[in-house]
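*Asks:* Below is the sequence, then the predicted model.
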Amino acid sequence: MSAELVERWFGAGFAGLHPLLQQLHRQGGVLQGEVELATGSGLAGWLGRRLAAKLGLPLGARRVPLRVDIHSDEAGLHWNRRFAESATLVSLFRPVGHWPDGHWEESTGALRLALKVDSHDGGWRWVPIAAWVRGLRVPLFLLPRTTAYKRIEDGRYHFFVGFSLPGLGTLLSYSGGLELVPAVVAEAG
């Protein structure tokens, strides 16, 4: 599995990814930079702050440093995120089938999501298709809507993750442009 995991899952579609995304998923790496955190207002903001606390995102700051360690091994694709000095938010993605009909299953804490991939313009967007909480299937309409994508802009890894609820709007989002950190610097950090 390991280094070729994403390439094997995408098959011929891997060539459609931007070369920097191809490199990241072939070799793994550390992305680092400053991101913007935003919450909604009123009830949406209150819910967004509660969600941020559950995810370990620092509250009270609008811009924070983020470090994402990305690698593949026999278990799957690992995305370990650390916002400022918070605890590491660990996600493990396991491939199911192959692109374009397959999906990935992301496990983060008690939540597991089945995510299709919509690939265009060299990037990709995650599209939730099923969810489980503590192993029990949960209808997607009971969870906040998730919007998540990554692409390359001006040589940087640009991403967006947002959560919203119908009628309330945005609960929480975080986004930014991250730089690939050279291996020597990444190991020291």
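*Replies:* Great, that's in hand. What you are looking at is a predicted structure, and each value in this text was computed from that prediction instead of being measured.
*Asks:* When you work out contacts or count neighbours from here on, use the C-alpha atoms and nothing else.
*Replies:* Fine.
*Asks:* ok, residues contacting the lengthiest strand in the chain?
*Replies:* Longest strand of the chain, by residue count under DSSP state E: strand 169-181. Under the contact criterion C-alpha atoms under 8 Å, 6 or more residues apart in numbering, strand 169-181 has outside partners 29-40, 44-49, 51-52, 153, 156-165.
*Asks:* One more pass at 6 Å, please.
*Replies:* 30-33, 35-40, 44-45, 48, 156-164 (C-alpha atoms under 6 Å, 6 or more residues apart in numbering).
*Asks:* same thing with stretch 18-28?
*Replies:* Here stretch 18-28 has contacts from 3, 4, 70, 71, 122, using C-alpha under 6 Å, 6+ apart.
*Asks:* ok, the second one - how many residues close by?
*Replies:* In this case it means residue 4. 14 (other C-alpha atoms under 10 Å).
*Asks:* any idea how far the spatially closest residue to residue 29 that is not a sequence neighbour lies from residue 39?
*Replies:* Nearest non-adjacent residue to residue 29, counting by C-alpha to C-alpha, 6 or more residues apart in numbering: residue 70, 5.4 Å away. Relative to residue 39, residue 70 is positioned 26 Å away (C-alpha to C-alpha, to the nearest Å).
*Asks:* Can you classify residue 12 as helix, strand or coil?
*Replies:* With DSSP: H, G, I helix; E, B strand; the rest coil as the basis, the three-state label of residue 12 is helix.
*Asks:* quick check: angle from the host helix or strand of residue 68 to strand 169-181?
*Replies:* Per DSSP states H and E: residue 68 is located in strand 63-73. Strand 63-73 runs at 70 degrees relative to strand 169-181, counting by axes from the mean of the first three to the mean of the last three C-alpha atoms, to 10 degrees.
*Asks:* let's bring in a second one:
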Amino acid sequence: MCLAGPEGATAAFAVTVYARLLGETGMAALAPECRALHAGDGVFHGRITVEVTRNPVLRAALRLAGFPPAVEDAELRFEKRGRGARDVWTRSMAGQVMQTAQWATPDGKLAERMGAMVAMCRLVPAQGGLDLVDWRFRCLGLPAPGWAAPKVSASERPDTGRYRFEISIGLPWGSAPVLCYHGWLDVAQAADEGG
């Protein structure tokens, strides 16, 4: 199966994890901006803001998990590459790099490894984009019980040539998020740098 990518992206490529999970119907439900990002390998540029809790213990835990420090409207370089059954996402911002690996679980969920933690969720097409729902977590290979698992809200939406993303992560017993990041990627000007 070969899906059309953004201008300048690789013409023929392996199907991404997102495309495998969504299938042809799910991919067709995405607006062109979101479909361009999930269709294949490529490099995208945009802006990102990362807001992090002021609690020093939680900040240290987030850094150990591989999350970036707080930045305001920073330049973002986002690269995605297929590696067999996995996709590798590399986000570079304000001199920091965050790299994660993604794959499809046997029960049809997206899994993403961030350091010692694996987050799993379901992809739901919504308003031309996606909502990521039903989050579950494993840490050091062990499932995190519901009372200890982070609360996550995550979505992506199209915005006239841009792919917009918004993610919020909170503690199960708290109301304020400990980490939020949001921004956009210019999918119309994507390039497949360094094939």
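*Replies:* In hand now; what should we look at? Just so you know, these numbers come straight off a predicted model, no measurement behind them.
*Asks:* Filter the contacts of strand 169-181 of structure 1 down to just the ones in helices.
*Replies:* 44, 45, 48 (DSSP state H).
*Asks:* list the contacts for the aligned partner of residue 146 of structure 1 in structure 2?
*Replies:* For residue 146 of structure 1, the aligned position in structure 2 is occupied by residue 152, per TM-score structural alignment. Residues near residue 152 of structure 2 by C-alpha under 6 Å, 6+ apart: 168, 169.
*Asks:* Give me the secondary structure label for the residue positioned nearest the centre of structure 2.
*Replies:* Nearest residue to the geometric centre of structure 2 (C-alpha atoms, centre = their mean): residue 89, 7.6 Å. Put simply, residue 89 of structure 2 is strand when judged by three-state DSSP.
*Asks:* Not including adjacent chain positions, what is the nearest residue to it?
*Replies:* residue 80 (4.6 Å).
*Asks:* Could you find the counterpart of the one you found in structure 1?
*Replies:* Aligned partner of residue 80 of structure 2 by TM-score structural alignment: residue 70.
*Asks:* what about the aligned partner of residue 119 of structure 2 in structure 1, is that helix, strand or coil?
*Replies:* Using TM-score structural alignment as the criterion, the counterpart of residue 119 of structure 2 in structure 1 is residue 113. What three-state DSSP gives for residue 113 of structure 1 is strand.
*Asks:* Just list the residues touching residue 113 of structure 1, thanks.
*Replies:* 105, 106, 130, 131 are the contacts of residue 113 of structure 1 under C-alpha under 6 Å, 6+ apart.
*Asks:* re earlier: which of the contacts of stretch 18-28 of structure 1 count as buried?
*Replies:* 3, 70, 71, 122 (16 or more other C-alpha atoms under 10 Å).
*Asks:* Would you format those as TSV with distance to residue 138 of structure 1 included?
*Replies:* Listed next are these as TSV, based on distance: C-alpha to C-alpha, whole Å:
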residue	distance to residue 138 of structure 1
3	32
70	28
71	29
122	32
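*Asks:* the strands in structure 1, which residues?
*Replies:* Going by DSSP E, structure 1 shows strands at 29-39, 63-73, 76-83, 89-96, 103-108, 111-120, 123-133, 136-138, 145-153, 156-165, 169-181.
*Asks:* related to what we said a few turns ago, and of the ones in helices among the contacts of strand 169-181 of structure 1, the nearest to residue 93 of structure 1?
*Replies:* residue 48 (24.1 Å; C-alpha to C-alpha).
*Asks:* and residue 14 of structure 1, what is it in contact with?
*Replies:* Counting by C-alpha under 6 Å, 6+ apart, residue 14 of structure 1 has contacts residue 7.
*Asks:* what residue of structure 2 matches up with it?
*Replies:* Per TM-score structural alignment, residue 14 of structure 1 is aligned with residue 27.
*Asks:* how near is its match to residue 181 of structure 2?
*Replies:* From residue 27 of structure 2 to residue 181 of structure 2 the distance is 24 Å (C-alpha to C-alpha).
*Asks:* go on, residue 57 of structure 2?
*Replies:* 19 Å.
*Asks:* what's the neighbour count on residue 98 of structure 2?
*Replies:* 16.
*Asks:* Ignore what I typed, I meant residue 21 of structure 2.
*Replies:* Residues near residue 21 of structure 2, counting by other C-alpha under 10 Å: 19.
*Asks:* buried subset of the contacts of residue 113 of structure 1?
*Replies:* Buried, going by 16+ other C-alpha under 10 Å: 105, 106, 131, out of these.
*Asks:* Please report how far the first one lies from residue 127 of structure 1.
*Replies:* The reference is to residue 105 of structure 1. Distance from residue 105 of structure 1 to residue 127 of structure 1, counting by C-alpha to C-alpha: 11 Å.
*Asks:* re earlier: run the angle between the longest strand of structure 1 and strand 29-39 for me.
*Replies:* 160 degrees.
*Asks:* which residues does residue 63 of structure 1 contact?
*Replies:* 35, 36.
*Asks:* can you rerun that using 7 Å?
*Replies:* The neighbourhood of residue 63 of structure 1, defined by C-alpha atoms under 7 Å, 6 or more residues apart in numbering, consists of 34, 35, 36, 37.
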